[in-house]
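**Q** need a structure here:
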Amino acid sequence: SPSLRRLFIDREISQTDSFYLQQLKKFSHLLKIRNKYLKEKLYENEEYAIYEKEFVECGSYLIEQRKKYIQEISNFVEKIYQNLFDSEKKLKMFYKSCFNLEKTNSLSEIREEFWKEIEKKREKEIQYSFSMVGPHKDDFIFLLEGEDAKLYASQGEKKSIIFSLKLSEIDILSKNKQELPIVLIDDVTSYFDRQRCESVLKYLQEKKVQVFMTSTESLDIDAKYYRIEKGEVYEIINS
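**A** Below you'll find the predicted structure:
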């Protein structure tokens, strides 16, 4: 859902940018205040104008950073999807805002478009008593061969896209934090066939990340194996 995708991108950016996290909390607070003023019909109040200005300033910053992050991570996602999953289909990842971002190349331009959209939606916001414009309404989408992957991709393709997105986090974190994450994968064989699972795990080994995973089947990879039975953990010496 859009809310979970927003949560994903906010969490990822916040891992390497503490100021973003501060602004995210601030925006959440401003959103509640603005909605309260709209609900109580106080939108002509002088304080409302002050809060609205902060709302746009803070929201514009979040949108700018999200847009930059999507542009950065999309390069990794698209390459991983094509190379690791042997797909001939072209994958593209885009940030989808509630207003037009195509011609915005700076924070001031985003802010300007934000204000334009608020003015367009002002009557509806007053009518429905909630904020219809801002980063809380945004999303990101995948296009596979130009079509919305959510609607047209097969289940296998969707799983491959999700894995490509998650694997791309390794590149982003190693680039921005100069450290490698620990990767956790639950029941890897439920996502792909045996050959594809081994390809994914060999890719992770090449990235030199530490991986903890569970599987109902044994896999032909260089790793330590453990068996869990009735709450007990046993190391398997000859897997």
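**Q** When you work out contacts or count neighbours from here on, use the C-alpha atoms and nothing else.
**A** Fine.
**Q** Surely residue 101 and residue 108 touch.
**A** No: using CA atoms under 8 Å as the test, residue 101 is too far from residue 108 to be in contact (11.8 Å).
**Q** Of those two, which one has the most company?
**A** residue 101 (17 against 14; other CA atoms under 10 Å).
**Q** now the other sequence, so there's something to compare against:
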Amino acid sequence: LRSRNFLLKNRKDEPDILSSYSAVLAASGSEIVLKRRKYAVLLENLMKKLFEELYPALANFQVRMHFTRETEDRESYFQKLERDVRKDLLRGAVSCGPHLDDFDFLFDDKPMRSFGSRGQCRMTSLILKLAELEAVRETSGALQDTVVLVDDAAADLDIRAREAFLEKIRQAGQTFFAFTEIPPEFQLENSDKFKIKAGTVEK
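**A** Next comes the predicted model:
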């Protein structure tokens, strides 16, 4: 992708070289798209279960993946790359592929990013982190090698939800919680505290 984009960006119309890159991109790109679609289904199922447990108000939840249909199949993706060479040369970049795919989180069929409240979006972010952790467990089982970063974990969570979240996130091998100010009710056993100020870290 990087090499093909370099040629396109510099307007180098070299069909044989572009075609060779297209073949490699189609092979790896189609595989990424298929695996990503399976992961999206897994992620949605895990998030629904977690919402039902921690935040039932958002249980009517969906994950929607946006991608170009031709990229699912190696040959179809290759043919599209070949057809779009003129357009890509004008654009200066590859115009379709897994690098442009995106996910939408929906509640009642409406995108959370546009219609969700701050609290709903915040909760969705935390649920996503837990679902990703659970996905690691299901696909590789290597939780002890997992490092998780959680930003302002106490915000928008009631006591029950916060305790349930912390119980689940502790399954990771190592977890970093970032706060502008640590809430008094947020205390973890066997933890170290670090203060970052003006680019320096103090323990």
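**Q** What does the TM-score come to for these two?
**A** Superposed pair, TM-score by TM-score structural alignment, normalised by the length of structure 2: 0.76. Supporting alignment: 194 aligned residues with a CA RMSD of 3.3 Å.
**Q** now the helices: where do they sit in structure 2?
**A** Using DSSP state H, the helices of structure 2 run over residues 2-9, 15-54, 74-83, 85-91, 112-115, 118-139, 159-169.
**Q** so which of those gets nearest residue 175 of structure 2?
**A** Evaluated with CA to CA, the helices of structure 2 place helix 159-169 nearest to residue 175 of structure 2, the distance being 7.5 Å.
**Q** what's the average distance of that closest one to structure 1?
**A** Taken over the aligned residues, the distance from helix 159-169 of structure 2 to structure 1 averages 3.2 Å (mean CA distance after the TM-score superposition for structure 1).
**Q** and that helix, which residues are buried?
**A** By neighbour count on 16 or more other CA atoms under 10 Å, the buried set for helix 159-169 of structure 2 is 161, 162, 165, 169.
**Q** what's the answer for stretch 42-60 of structure 1, then?
**A** For stretch 42-60 of structure 1, the neighbour count (16+ other CA under 10 Å) marks 43, 48, 51, 52, 54, 55, 56, 57, 58, 59, 60 as buried.
**Q** what's the counterpart of the first one in structure 2?
**A** Read it as residue 43 of structure 1. For residue 43 of structure 1, the aligned position in structure 2 is residue 13, judged by TM-score structural alignment.
**Q** And that match, how close does it get to residue 166 of structure 2?
**A** 55 Å (CA to CA, to the nearest Å).
**Q** Equivalent analysis for residue 135 of structure 2, please.
**A** When residue 135 of structure 2 is compared with residue 166 of structure 2 (using CA to CA), they lie 17 Å apart.
**Q** One more: residue 73 of structure 2?
**A** 41 Å.
**Q** Over to residue 61 of structure 2?
**A** For residue 61 of structure 2, the distance to residue 166 of structure 2 (CA to CA) stands at 22 Å.
**Q** Can you give me the neighbour number for the residue nearest to residue 99 of structure 1 when sequence neighbours are not counted?
**A** Closest residue to residue 99 of structure 1 apart from its sequence neighbours, by CA to CA, 6 or more residues apart in numbering: residue 117 at 6.4 Å. Other residues near residue 117 of structure 1 come to 17 when the count uses other CA under 10 Å.
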